[in-house]
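> Attaching a predicted model along with its sequence, questions to come.
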Amino acid sequence: MPPLSVIPSERQEDWWQQRHQQKLAEIQGRKDPIELLFLGDSITHEWEVEGEQFWQQHFAPRNAFNLGFAGDRTEHLLWRIQNGELEQLLPQWMVLLIGTNNAGHRLDPPEDIAIGVQAILEELQHRLPTSKVLLMAIFPRSRNTNKPMRQRIVATNTLIKEFADGKQVHWLDINNQFLTQDGVLLESVMPDLLHINAAQYEKWAQAVLHYIDQKSHQ
């Protein structure tokens, strides 16, 4: 039996259902084509709250759209992709950050998380073969490098990095920007040692734009 991380799963919470329908309606109602699409969990969702200032500054002018849903695991994003959230879209780039909730909520082994990410990438490539994917390294968790949660994330990143071919799927790892030289994660960066604060959204935005602009001029 395949791991739960690859079995598309619809969540039943009211807010999640409402957000899914709202996003579908927004996509239908847009006049300008979406050029930059963000896919993920709460860290991506928070571009609309903690990172809103920098979203408006950097991404709104580029016709970006946010499909981050708090609490999502790989199987939830897979369901959303298969149930309308990519319909009529043809973005130039998709920024994908997913997997931390597989590691945290269910303590999935890195191999299962990686298979879930791979399933998402295959679905994206099948549905949008001309769009590029910027696959983000899953952001660090837990204070120290010896914590099991941190190690699970590191091991997962080692696996999913291999999915990048430098053509349709690209790899971007900005995790060192969040850590001290000794690899410590501080509350001044992630107050709960999981979700980044506003200043880190600015760093993320700069890194994404630098990479995309660099590639577009090659």
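Yep, that arrived.
> switch to C-alpha atoms for all contacts and neighbour counts from now on
OK.
> tell me the contacts of residue 3?
By C-alpha atoms under 8 Å, 6 or more residues apart in numbering, the contact set of residue 3 is residue 112.
> In addition, the following structure is provided for comparison:
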Amino acid sequence: MNWLLISSDSTSQYFHYMKITSLTLSILLPFTAVVQAQTPAPAKPAAPAVKLPAQAPDVAAPKMGPDGKPNTGFIASHEKFVGIAKEGKAQLVFLGDSITAGWAGNGKEVWAKAFSEYTPANFGIGGDRTQHVLWRIQNGELDGGIKPKACVLMIGTNNSGTDTAEGIAKGVTAIVETIRAKQPQAKILLLAVFPRGSKPDGQLNAQNDKLKEVNAIISKLDDGKNIFYLDIGGKFPVADGKLDKTVMPDFLHLSPAGYQIWADAIGPKLAELMK
């Protein structure tokens, strides 16, 4: 029988090699684990934008976000306005988009001087279109304890890029009819949609031409009893077909001077309606 003989030197070298190998592994394995733990996972591909269906200007709908759900800022403002309506203190309500909402910004001082005696409420939300205002007043903003003497409505400029003049006018008409149904005692001061211009020089544009058509249609809603149409667009300075930047800095929204023009222009009629 043949025996495999291993010298003591060979054995010693073998165990020495195994110790070094074990030591090396004990050092490298934790390091490898740390590296793996610190390596970020591949980023998930961004969710594709939800394609939102077109909204009709005369069909009530909330403003939607890019995720296909109601816009959170819109809903938060709406809920705030519903709370104000439930309190029942407001005697004068302004309904509209960012131009109306701006009474709380550039128009803050003018608002306090011109309307504070009427216990006013500003129900304006930036970016709103006719369908959004219609949805808001169908969902609590004119319910509860609120019983205003008058409502000031100016809406439609945000529809002008996509909808027809006839469609926008239908949306305004639906809002007026809803106000009348929910608050029959309230007089409605229906304002012509303000002029707008293009950057960089404020040149009156095609959207402005469309809004003139809208105004011509909604002017016929004036019945002299409950609905009063007022076009104050001519009060905003225009030279050579261009809007004045001191009044409309971006040729759409108003400066403090612009809000003063607005307040002065509706003041006499509003005083009459608030009696």
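Good, I have the coordinates. In this text the structure is predicted, and so the values were computed from the model without any measurement.
> TM-score for the pair, please.
Here the TM-score for the pair of chains, by TM-score structural alignment, normalised by the length of the first structure, is 0.90; 211 aligned residues with a C-alpha RMSD of 1.8 Å.
> what sits against the residue nearest the centre of the first structure?
For the first structure, residue 97 is the residue whose C-alpha lies nearest the centre (C-alpha atoms, centre = their mean; 1.8 Å). Neighbouring residues of residue 97 of the first structure by C-alpha under 8 Å, 6+ apart: 39-41, 44, 135-138.
> The first structure: strands as residue ranges?
36-40, 64-68, 93-97, 132-136, 169-172 (DSSP state E).
> Closest one of the contacts of residue 97 of the first structure to residue 82 of the first structure?
residue 39 (13.2 Å; C-alpha to C-alpha).
> Run a quick neighbour tally on the aligned residue in the second structure for that closest one.
Alignment note (TM-score structural alignment): residue 39 of the first structure maps to residue 95 of the second structure. Neighbour count for residue 95 of the second structure, taken as other C-alpha atoms under 10 Å: 23.
> now do the one 5 residues further on
Residue crowding around residue 100 of the second structure was assessed by other C-alpha under 10 Å; the count is 24.
> So it sits against residue 125, correct?
Yes: at 7.5 Å, residue 100 of the second structure counts as touching residue 125 under the criterion of C-alpha atoms under 8 Å.
> In stretch 183-203 of the second structure, which residues are buried?
By neighbour count on 16 or more other C-alpha atoms under 10 Å, the buried set for stretch 183-203 of the second structure is 183, 186-198, 202-203.
> Hmm, I typed the wrong one, I wanted stretch 247-255 of the second structure.
Buried residues in stretch 247-255 of the second structure (16+ other C-alpha under 10 Å): 247-248, 250-255.
> How about stretch 115-129 of the first structure?
Those would be 115-121, 124-125, 127-128, for stretch 115-129 of the first structure by 16+ other C-alpha under 10 Å.
> Could you do stretch 107-114 of the second structure as well?
Neighbour-count burial for stretch 107-114 of the second structure flags 107, 110-111 (criterion: 16+ other C-alpha under 10 Å).
> ok, of those, which one's closest to residue 34 of the second structure?
The closest of these, once distances to residue 34 of the second structure are taken by C-alpha to C-alpha, is residue 107, at 58.4 Å.
> from the buried residues of stretch 183-203 of the second structure, which is closest to residue 146 of the second structure?
residue 183 (8.7 Å).
> Against residue 193 of the second structure, how distant is that closest one?
23 Å (C-alpha to C-alpha, to the nearest Å).
> next one: residue 151 of the second structure
Using C-alpha to C-alpha, residue 151 of the second structure is found at 15 Å from residue 193 of the second structure.
> where do the helices sit along the stretch 51-200 of the second structure?
72-87, 98-101, 108-115, 130-138, 165-182 (DSSP state H, counting those that start in this stretch).
> Can you redo these as a markdown table, where the extra columns are distance to residue 56 of the second structure?
Putting the helices of the stretch 51-200 of the second structure into a markdown table (distance: least, C-alpha to C-alpha, whole Å) gives the following:
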| stretch | distance to residue 56 of the second structure |
| --- | --- |
| helix 72-87 | 18 |
| helix 98-101 | 20 |
| helix 108-115 | 33 |
| helix 130-138 | 7 |
| helix 165-182 | 8 |
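> Out of those helices, the one nearest residue 269 of the second structure is which?
Between residue 269 of the second structure and these, the tightest spacing by C-alpha to C-alpha is seen for helix 108-115, at 12.6 Å.
> Fine by me, thanks again.
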